[in-house]
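Peer 1: fold the stuff below for me.
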Amino acid sequence: MRAGEGRRIQGTKVLKIGTMDPSPYRRRMRILKAMKTPEFMKSFGWEHHFLIASLGVLLAAMAGIGFWVGSQIQGGVVHQTAAYTALYVSSMVEPKLQALAEGDRLPPEDLAALSALFKDRGIGQHIVAVKVWDKTGKVVYATEAQVIGLVFPIEKKLRRALNGWVASEISAMDRPENAFDADRGRRRLETYSPVRRTGTNEIIAAVEFYQTVDSLERNIEAAQRNSWLIVGIATLVIYGLLAGFVRKASDTLRRQRDELGSQVVQLQNLLKQNAELHERVRRAAQRTAAVNERFLRRISAELHDGPAQDLGYALLRLDRLIPAEESGTEGRMEEGSDFYQVQASLRRGLQEIRAISAGVGLPELENVTLGETIARAVRAHERRTGTQVSLTVGGIPETSPPTVKMTMYRIIQEALSNAYRHADGAGQRVEVTCHQGILALVVSDRGKGFEGVLEADWDEHLGLLGMRERVESLGGDFSIVSEKGVGTEVRAQVPLDGLGEFV
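Peer 2: Alright, predicted model coming up:
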């Protein structure tokens, strides 16, 4: 047997693969593909889709309202016609049916009067059949004599009439009691009207009569046509107003979208220009910082080679003027002390100038790493103050722009100086880390702390102002956190991405 041919194995049919029915998933996918939006509608805007959808909704609503109004018109016309006719017929028939209040039969003279009444052209022209029912469902009179005396089940409309209400509908005269009617199967207006005992509200019988509906149906059709016309005109007016509103709103939205697009383009250009200006300002600030460092280095060299050398030479000359110890005059000169006070002042001045020169000038940082720069700043502070500083460095890059190294050195130098000056060097700690291109520096102490210094007051603190300006010139953030009795932290964060190589 060849592969793929159909066969039966133990009552199970094996289908050929080529004729296998598609899975439900594939059938659903084909249906969804068939229901895709037509190509010509893909170019439509939202307003076109809305107008198409609203047109469908309005048409459906118009159809529903039209059918409802038509049915209401038909029901109203039928019931109104039936009510007027029932009132007229009852006024003519009721006097001739009073015998039913005393028995279940009509006397011959009443039957003859009824027959003469319905043969009259004024009534008989539109009323084609009449039946009179007693309260048990028996026909006590009919224009078709064959049904007189027959009993039929009491139906809903007959029951309503026997309860005192007028009931009517357009029917085809196809019920059992219409078996002998000449107009059986034709559309007629069927009306049931109660018959009351004279002078009371007692129901003694019900009269059923059938009217021709030709003129009635013409009136109904005319009224329905008018109602459909009114509904259609109202729908068109509503759709026209809706389309006008949607068009106006669409034009407004399109104009606002164009204006917004133009504003977005302008804003993007402004943001681009702002970014360029910000970058230029930052680079200018970095160049200024580099120039300032060169200027400070020059000042340091000038102080070291100028006033410091002159003061040193002056001290040497003063040393030569001191008399020998054996002369015995040293004690007398100490008593006068002017000479030695001048000498001591010159020595203090030389020390201050040398300290200023060493503090203003930076060591050579160009050929050292960022970690070595940080370590140099810490060691310089330890040598100058004789205190201990805990240093933690982790994850920092080996290379960095010179401006970053200069900024880190200056911030560590100033922050540690403040810690030594205001916290007596207690718990000095420097921590430097780098995460996602952000270099983070924290210099802390465990001094007495303070309640806080507002940024508006930083202009009065040149050290704080200098640290902040150095960090912000590199696009970073600078802050100080202090708590009384706990200590102070100086925090700086500097982005390493995008910094130029400024010397």
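Peer 1: only C-alpha atoms from now on, for both contacts and neighbour counts.
Peer 2: Fine.
Peer 1: show me the helices in the stretch 351-500 of the chain, by range?
Peer 2: In the stretch 351-500 of the chain, the helices defined using DSSP state H, counting those that start in this stretch lie at 370-385, 402-423, 462-473.
Peer 1: what sits up against the last one?
Peer 2: The set of residues that contact helix 462-473 without belonging to it, under CA atoms under 8 Å, 6 or more residues apart in numbering, is 282-283, 285-286, 289, 407, 410-411, 414, 458-459, 477-479, 492-494.
Peer 1: repeat for the first one
Peer 2: By CA under 8 Å, 6+ apart, the list of residues contacting helix 370-385 from outside reads 365, 387-389, 391, 393, 396-400, 405, 408-409, 412-413, 416-417, 420.
Peer 1: this one as well, want them side by side:
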Amino acid sequence: MAAMISIRAADPAATRVTMSIDEQDGRNAAGISFGKAAQKPAATTGAWLPGSLSAQFLAAGGLLMLIAMLVAGYLITELVTGGAIRHKAASTALFMESLVGPAAQELSVSKKLSGAAVAKLDALLSDEQFKRRFPYLEIWTPDGVVAYSNTAQIIGQRFKQPEGLKRALGGEVAAAFTDLSAAEHVIRGIGTRYLEIYSPIRQHASGQIIAVAEIHEQTEHLHSDLASLRTSSWAVVAMVTLAIMAGLFGIVHRGSKTIETQRAALARRVFEMEEVSRHNRLLKERSQRASARVTELNEQFIRTLGADLHDGPAQLIGFSILKIDEIRKSTGPAATEKLLQPMQSALDEAMREIRSIAKGLLLPEIAELPLHEVISRAVRAHEVRTSSQVALATAEVRAPVSDAVKICVFRFVQEGLNNAYRHGGGIGQEVGNLIDGFALRVWVLDRGSNQIASSDWATKGGMGLYGLRERVESLGGSLTVEAERDAGTRIQMTLDLSGGLLLG
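Peer 2: Modelled structure (predicted):
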């Protein structure tokens, strides 16, 4: 039998395997092939599949980036709008200080403004455009008294100091939207939220804060500017977030594609290895069947040799023996010579046939017997030959096993009992068998005082045991020996009948 296996890799993504087995008669050939086109699992390299790394990143990363964008956008917008309001307040405060500061210098020596200073301030605030933008103006003394206001009814009154006033007295320019619940606003009935800007007024000579100017500014333009700033800030934050997300997603997407490609390639390799493994199992089964067939053929050959020896050389030798009696009765040399010539020819022919035929051992007829009866026949033959007793613990086997299995079991029992008789004196001999699924177990044991331990059987067990191991392993089975000095020996063979050793 010849076997050929060839593996060709045309490219890293495709592997083609071709196997063929040609049996010895040249008529039964089986070819098996598989390749990328028909057998391989479909490649799944899309990075948008559910559960893929890209999809997971897009879901989790997108949510996290959205939260980060909202937080960053809110903080940045608040910072930008706060900065814009402070800048607005600072510029307005600088403008108002330049207008109001000179008229309020007399507050450094007096708690009240003179009529001339009030008239000067009224004149400054009388412009209609100025009044539309800055409808209210108050000048506070450090103790919370309104020293001047374009609303005369609150001049000279003391009110709770606003928070902005306190900060301005500390030297800061403060800005806040109008608190409509403040007493000075309730008196005047102000219902519009202006931007209140508190600017400290300093004495020209010493720089000491002598008063605080509070200006109320209309917020229409301010709200429009703040809305524009917020929109621009959110747009910048969104674009930066999207750019970061796109960059990270590109990296993850590329890595995900690489991982998916490698995973698909690995799946193809695993699939191909499984196919190779499956075909290897098929090859093993075919090899076992072929080995079983070889064993059967060997036994048939031995049987044929025995028949040839009986029908050929044995007949010629028998003919020669008959000629011996005729030679004894011959009357002279001429007659004797005449009788010797055919006798010599027959013996020469028998010798030629004997030399051309190898002597073999004939098995009894076991082809039609079930396996447990094959075991029984081997045991009875041993008992007749050795006049010893053997205990049988056989289980009925109705499975149609091949002749190769029957021959192997017969030889195993025969050789095992020979060893039990030779090394253990035939004491406590037992033969049994068991079927466990597709596993066939047959054992021979004795309880005699052998002198060979398990570790020595490999070298001291003799050629019979060596040949028996070869016979069992040729069918894909195994042979084990358990022996202790002076404690008996157990020899067991195990065959897997699923590997083509069953008929039908």
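Peer 1: now what about the TM-score between them?
Peer 2: Once superposed, the chains reach a TM-score of 0.60 (TM-score structural alignment, normalised by the length of structure 1), with 411 aligned residues with a CA RMSD of 5.3 Å.
Peer 1: quick one: distance of stretch 486-496 of structure 2 to the chain centre.
Peer 2: In terms of CA atoms, centre = their mean, to the nearest Å, the centre of stretch 486-496 of structure 2 is set 43 Å apart from its chain centre.
Peer 1: in that stretch, which residues are buried?
Peer 2: Across stretch 486-496 of structure 2, burial judged by 16 or more other CA atoms under 10 Å covers 488-496.
Peer 1: measure the mean distance from the longest helix seen in structure 1 to structure 2 post-superposition.
Peer 2: Across structure 1, the helix with the greatest residue count (assigned by DSSP state H) is helix 214-305. For helix 214-305 of structure 1, the mean deviation from structure 2 after alignment is 4.0 Å (mean CA distance after the TM-score superposition for structure 1).
Peer 1: next one: stretch 63-71 of structure 1
Peer 2: Relative to the matching residues in structure 2, stretch 63-71 of structure 1 has an average distance of 3.4 Å after the fit, by mean CA distance after the TM-score superposition for structure 1.
Peer 1: which residues touch that stretch?
Peer 2: Outside stretch 63-71 of structure 1, the residues touching it (CA under 8 Å, 6+ apart) are 223-224, 227-228, 231.
Peer 1: would you turn the buried residues of stretch 486-496 of structure 2 into TSV with distance to residue 14 of structure 2?
Peer 2: Listed next are the buried residues of stretch 486-496 of structure 2 as TSV, based on distance: CA to CA, whole Å:
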residue	distance to residue 14 of structure 2
488	58
489	55
490	52
491	49
492	46
493	43
494	41
495	38
496	35
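Peer 1: where do the strands sit along structure 2?
Peer 2: Taking DSSP state E, the strands of structure 2 run over residues 2-11, 14-22, 29-34, 136-140, 146-149, 174-177, 195-202, 209-217, 390-393, 429-436, 439-446, 478-483, 489-496.
Peer 1: nearest to residue 273 of structure 2, out of the ones you listed?
Peer 2: For the strands of structure 2, the distance to residue 273 of structure 2 is smallest for strand 14-22, at 10.2 Å, taking CA to CA.
Peer 1: what are the buried residues along the closest one?
Peer 2: Going by neighbour count (16+ other CA under 10 Å), the buried part of strand 14-22 of structure 2 is 14-17, 19-21.
Peer 1: same thing with stretch 424-436 of structure 2?
Peer 2: For stretch 424-436 of structure 2, by 16+ other CA under 10 Å, it's 424-435.
Peer 1: coming back round to it: and the contacts of helix 462-473 of structure 1, which of them are buried?
Peer 2: Those of these that meet the buried threshold are 282-283, 285-286, 289, 407, 410-411, 414, 477-478, 492-494, by 16+ other CA under 10 Å.
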